[in-house]
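Peer 1: sharing a model prediction with you, sequence too.
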Amino acid sequence: MRIAVLRELAPGETRVAATPETVKKFIGLGAEVAVETGAGEQASIADADYAAAGASVASRADVLKGAGIILAIQGPDPQGLSGFADGAWLAAGLNPFGERARVDEYAKLGLEALAMEFMPRITRAQSMDILSSQANLAGYKAVLMAANAYGRAFPMMMTAAGTVSAAKTFIMGVGVAGLQAIATARRLGAQVSATDVRSATKEQILSLGAKPIFVESVAGIEGEGAGGYATEMSDEYKAAQAELVSSHIAKQDIVITTALIPGRPAPRLISDAQLATMRAGSVIVDMAAESGGNVEGSVSGETRRIHGVTVIGAQNIAALMPADTSALFSRNLFNFLSAFWDKEQGRPVLDEEIGNAVRLTQGGKVVNERLLG
């Protein structure tokens, strides 16, 4: 089985889908690994490092020749794919809802496209979950971005010239990214509060030493929600949440928003009117900017000044830490493929539960129910 590792061509993408560590592991399974020239350069991995791990390093055309599995971070342009084996697998973050036309092209090429972001939230798939691994580091980095843009200190400081108050930091959305953001803000010495629509997160917020801010008058989501993710809330809940946020956000210095709903635009959490109540110099990092934004006026990839508030429309935060995020992403891919590796066939064979969840295309057709509904 030949595994091809592609160099990322998307603007701003610095990660790579395999590292020398995972190359060695794939070779240990009996696979042949070919890495496109320069694939790891922006993640501080030289071609020589891949060669030392046992991979061949060559042009894209040569790497793809006869490949049965293609690994990437983002879905590659179908026009640049040729020469792979019939029915080859493409495993990457494929953005199926946002790039549906590209998925159709993969089907026409005869690829079996596997969307790693569709990995089910089940115990045995935790080590394969790219969303969690990347969100963890993104939540950490989002707080550092806010700290860098904030014109004041994060921790309380007592000096001979007077006391500097701790930054008040509010985390909206307590998934993997939100929990890491809470932990990071706490480590930096901020006074941290957080909110979520899922009632189960209240205990998690408290366990990290932050203050939970929850709507009590209207029921939210009991437990963890569908698949561990939040879902669309009632209009009554949204109104109560907006009122709660309005009273709380005016007192905050830093806000990190992380709320996403799979397959839907990001929910609007902060309005222009609420922004106007924050004091000048406050900072918001909108981690959902690429999906439409949690903050009114935020633009993906831009930092804007709105009512004196710095609003950072975060874009591909994971790519800002390519060495570590590549290491985690590549392990997710290895854990996924190795879990199903059939030694007799010399290739992975997916089971029904995970296979049906992540498989987008097969036999020249789009087969995933989430795209056909």
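Peer 2: Yep, it's here.

Peer 1: CA atoms for contacts and neighbours, from now on please.
Peer 2: Will do.

Peer 1: and after the longest helix along the chain, which helix or strand comes next?
Peer 2: The single longest helix within the chain, with elements called by DSSP state H, is helix 130-149. The helix or strand immediately downstream of helix 130-149 is strand 157-159, counting by DSSP states H and E.

Peer 1: circling back to that earlier point, how about the longest helix of the chain: buried residues?
Peer 2: Using 16 or more other CA atoms under 10 Å as the test for burial, helix 130-149 gives 130-147, 149.

Peer 1: try this one next to it:
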Amino acid sequence: MRIGIPAESRAAEARVAGTPETVKKLIALKQTVLVQHGAGAGAHIPDDAYANAGAMLVDAGEAYNADMVLKVRTPTDDELRRMKRGTVLVGMLDPYDVDQLARIRAAGLPSFALELMPRTTRAQSMDVLSSQANIAGYKAVLLAASLYPRFMPTLMTAAGTVKAARVLILGAGVAGLQAIATAKRLGAVIEASDVRPAVKEQIESLGAKFLDVPFETDDERDAGQGSGGYARPMPASWLARQAALVHERARLADIVITTALIPGRPAPTLIPADTLDAMKPGSVLVDLAAGRGPEIDGRRGGNCPLTEPDAVVTRHGVQIAGHTNLPAMVAADASALYARNVLDFVKLIIGPEGQLNIDTSDDIIAATLIGHEQSMQKTA
């Protein structure tokens, strides 16, 4: 097959879906790899590195005119028009956007949305959400440190002692746990909260204090177990108690990092306007759910309704960072990890002779398939 790796065209997207390392391995699987000129520029990968790995350097039209196209972000309308019907599309395709899903289906593209990867041991090496969230959690802390007008660690100097920054992290999934670890390395005092009691041990093992909101009913306890490795919406009774605790701890914090996302649903509001108003002047909020919160007056915030996507704004004396693509700010490593995730997935749909071989009885393939099922070749 001919596998195309085009340059990403969406604003501020610096990642690329293949690296010289993964190109070599695709060629070893008897594939011809077509890389668009400049595709790796944002990740500091020169064209020569791809050529030396065995790829053919082509223009955008040829990269899209392939049997399989590997992408980071879901295609634009122009990119969809460049692909022929039947082209296999692999990438982060935003499968919960029903309009975008309809456009992909209308284009006749058998497609695999890697965000739908099951949270199973077998699928770990293909879990793009985890690999990219890990980077987002790391970068969120560095961004907060750059915005915070004081030091992060305790410093004892001849001029006096500077107290460590107090950091509150809401949500202890992959991004939240990495944020805890990074903030700890920088010397902060950290508190963290999550709806799932099972993460308490992980939070504490990284050096943070767990903010516990006890369950009072069976419904609360069941919801707190999560589903498929993700948090579930919690009952209103528990959310009210959590909101009161978060309000009190945010009021004392210097930096708040929110990471709460629920697949297919608007991000929950964790820092409402009254909590933001109670925070210290000069404090910082980094909202990893920016652009995914409930729609208010035609605009989507994040875990805070005052977050503005892809902007840093000051509200009630608090700096709010709403960057929607933190992994792209660490594009070299983000691309390396993402490309390995993609490679391991592509291996599932390539047969021993290098042919396309899609087995829809495979749980990983079935979970991620969003394109035209009738165009799939089901194998035993």
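Peer 2: Received the coordinates, thanks. Every value quoted in this text rests on a predicted model; they were computed, and no experiment measured them.

Peer 1: which residues of the second structure does the longest helix of the first structure align to?
Peer 2: Mapped onto the second structure using TM-score structural alignment, helix 130-149 of the first structure covers residues 128-147.

Peer 1: average offset between the matching stretch and the first structure?
Peer 2: Compared with the first structure after fitting, stretch 128-147 of the second structure has a mean deviation of 0.3 Å; criterion: mean CA distance after the TM-score superposition for the first structure.

Peer 1: which residues does that stretch contact?
Peer 2: 114-115, 117, 151-152, 174-179, 182-183, 255, 257, 284-286, 288, 319, 325-327, 329-330, 334, 337-338, 341-342 (CA atoms under 8 Å, 6 or more residues apart in numbering).

Peer 1: for stretch 168-177 of the first structure, same thing?
Peer 2: Contact partners of stretch 168-177 of the first structure, identified using CA under 8 Å, 6+ apart, comprise 132, 135-140, 178, 181-182, 185, 190-197, 201, 205, 229, 249, 251-259.

Peer 1: that one: how far from the chain's middle?
Peer 2: Centroid separation for stretch 168-177 of the first structure versus its chain: 15 Å, with CA atoms, centre = their mean, to the nearest Å.

Peer 1: kindly report the same for stretch 68-84 of the second structure.
Peer 2: The chain centre lies 20 Å from the centre of stretch 68-84 of the second structure; the measure is CA atoms, centre = their mean.

Peer 1: how far does that stretch stretch from start to finish?
Peer 2: Stretch 68-84 of the second structure has an end-to-end distance of 10 Å (criterion: CA to CA, to the nearest Å).

Peer 1: list the buried ones in it?
Peer 2: For stretch 68-84 of the second structure, the neighbour count (16+ other CA under 10 Å) marks 68-75, 80, 82-83 as buried.

Peer 1: show me where the stretch 101-250 of the first structure has helices.
Peer 2: With helices called from DSSP state H, counting those that start in this stretch, the stretch 101-250 of the first structure shows them at 130-149, 176-187, 201-207, 235-249.

Peer 1: tell me the secondary structure at Leu270 of the second structure.
Peer 2: What DSSP: H, G, I helix; E, B strand; the rest coil gives for Leu270 of the second structure is coil.

Peer 1: what about it, how many residues close to it?
Peer 2: Using other CA atoms under 10 Å, Leu270 of the second structure is surrounded by 22 other residues.

Peer 1: equivalent analysis for the one 10 residues further on, please.
Peer 2: Lys280 of the second structure has 17 neighbours, counted by other CA under 10 Å.

Peer 1: quick check, it in a strand?
Peer 2: No - counting by three-state DSSP, Lys280 of the second structure is not part of a strand but coil.

Peer 1: so it makes contact with Val256?
Peer 2: No - taking CA atoms under 8 Å as the definition, Lys280 of the second structure is not a contact partner of Val256, at 11.1 Å.
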